[in-house]
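need a 3D model of the following:
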Amino acid sequence: MAFSADELRVLRRALAIALHPSHVSDEDVQDCLRLADSVDEAVDEGARLRAFLLADLARYRQALPGTAAGYLELLADALAAGYSPGPDDLAALRALRGNPVAGALLNHCRALTEQAVRAKLAGRTVPASRTRLLALPGGRAEDAQPASEPRKPTPERPAQPRPVPTPAEVFPPKRRPAPAVPAAPPQQLAVG
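Here you go, the predicted structure:
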């Protein structure tokens, strides 16, 4: 995630506020809230893109073996983004075991699956790649509430479902150039 220069200034002020909460202006609080909303929006967009990637992966997996190259590339991208392979992925990779890329991905997926099972058996969960920013500590909200009063949870924004585009909408098919039509030979006129 990249921040603009203005967002970095707000982030720097937010960190200063967290360290020294006594000097907080209303403008600083509003800037921090806008930055938090921007971060939440970026996380939501990341989740939407991840959902699109996983839906695309499922479509390619269903069309195997004809889509093996595309499926293996999408699976590698999904794994890099923190995707945990499921039984369908392992079965598909076993079916494609003759392909060296599929064999390498199968070994990687087995290791990830084993790691997830060991973590689950140990009573801990595999950490998520990203967590949602809910609130910034410090500032006027903490000063306004007495220490004995529990903090009220911040209400979550209702999720607005967005349609997931199809691969053809995101990556339109490449059009081949029309074959060049040879020019007709010049006509010779008879003078007579």
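
can we go C-alpha only for contacts and neighbour counts from here?
Noted.

quick one: contacts for Leu112?
Ser84, Pro85 (CA atoms under 8 Å, 6 or more residues apart in numbering).

let me know the secondary structure of it.
Under DSSP: H, G, I helix; E, B strand; the rest coil, the three-state class of Leu112 is helix.

can you tell me the closest non-neighbouring residue to Pro85?
Nearest non-adjacent residue to Pro85, counting by CA to CA, 6 or more residues apart in numbering: Cys109, 6.1 Å away.

quickly find the element holding that neighbour.
helix 100-121 (DSSP states H and E).

which residues are in contact with the first helix or strand past that helix going along the chain?
Sequence-wise, the next helix or strand downstream of helix 100-121 (DSSP H and E) is helix 140-144. Under the criterion CA under 8 Å, 6+ apart, residues Pro21, Val24 lie in contact with helix 140-144.

I have a second one here; can you model it like the first so I can compare?
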Amino acid sequence: MAFGADELRVLRRALATVLHPMPLPDEDVQDCLRLAGAVDEVAGEAGRMRAFLLADLARYRGALPGSVAGYLELLQDALAGGYDPVPDDFAALRALRHRPAAAALLERCRTLAERSVRSRLAGCAVPSPAPAPRGRLLALPGGRAAADDEPERPKTPAAPPGPATPPERPAPKPSEVFPPRRRPVPPVSRRVAG
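Modelled structure (predicted):
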């Protein structure tokens, strides 16, 4: 995740406020809330993309041996994203180990599985690639400066923090996000009569 210059300014102001609490102008509070919403949206989108990748991986694995190239590429992408290989992946890679790329992936999967088992046996939690869902940022301490002439509003109880709600738009299907891979068609050469 990368921040732009404006987002970094908002983040810097928010961190300065945490270190040195003081009332914030309404504009700064709104900037912080917008930034928190954008971060939540990006985290949700990353989770959806991971789910699509894993669904595509299962689909390609089910279509083996005809989908070898696509399966190996998707498995590499999934492993780079922190995916723990499942027994079906090991079985597929063992069947394909005559291919150098599959043999290398099989060895990589064995190493990852061994590391995961050692971590669990040691009582350590295996770090997950995606951040755990967090509650929405509802208010900043010392946020809005209360104006002296503003009437006091009745306080409503704060809702308990819960997981971020997904956007209202429907999630796209994996086939919409990851179109099938097609081989390029060689150009047809035409002979000119002369």
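
tell me the counterpart of the residue nearest to Pro85 of the first structure in the second structure.
In the second structure, Cys109 of the first structure lines up with Cys109, judged by TM-score structural alignment.

how near is that match to Asp88 of the second structure?
Cys109 of the second structure sits 12 Å away from Asp88 of the second structure, going by CA to CA, to the nearest Å.

who has more neighbours, the two?
For Cys109 of the second structure versus Asp88, the count of surrounding residues by other CA atoms under 10 Å is larger for Cys109: 22 against 12.

can I assume the residue nearest to Pro85 of the first structure is in contact with Leu90?
Yes. Using CA atoms under 8 Å, Cys109 of the first structure makes contact with Leu90 at a distance of 7.1 Å.

which residues in the first structure form helices?
5-19, 26-62, 68-80, 87-95, 100-121, 140-144, 167-170 (DSSP state H).

now the residue most central in space within the second structure: how far from Met1 of the second structure?
Nearest to the centroid of the C-alpha atoms of the second structure, with distances taken as CA atoms, centre = their mean, sits Ala46, at 2.3 Å. Distance, Ala46 of the second structure to Met1 of the second structure, using CA to CA: 10 Å.

now Phe90 of the second structure. Nearest residue, chain neighbours left out?
Leu106 (6.7 Å).

and for the one you found, the neighbour number?
21.

how about it, what does it touch?
Phe90, Leu93, Arg94, Arg97.

for the last one, grab the count of nearby residues.
Neighbours of Arg97 of the second structure under the rule other CA under 10 Å: 16.

now swap in the first one and tell me
Counted with other CA under 10 Å, the burial measure for Phe90 of the second structure works out to 16 neighbours.

and what of the second one?
The local packing of Leu93 of the second structure (other CA under 10 Å) involves 24 other residues.

pretty sure it sits against Ala101.
No. In this structure Leu93 of the second structure lies outside contact range of Ala101 using CA under 8 Å: 9.5 Å.
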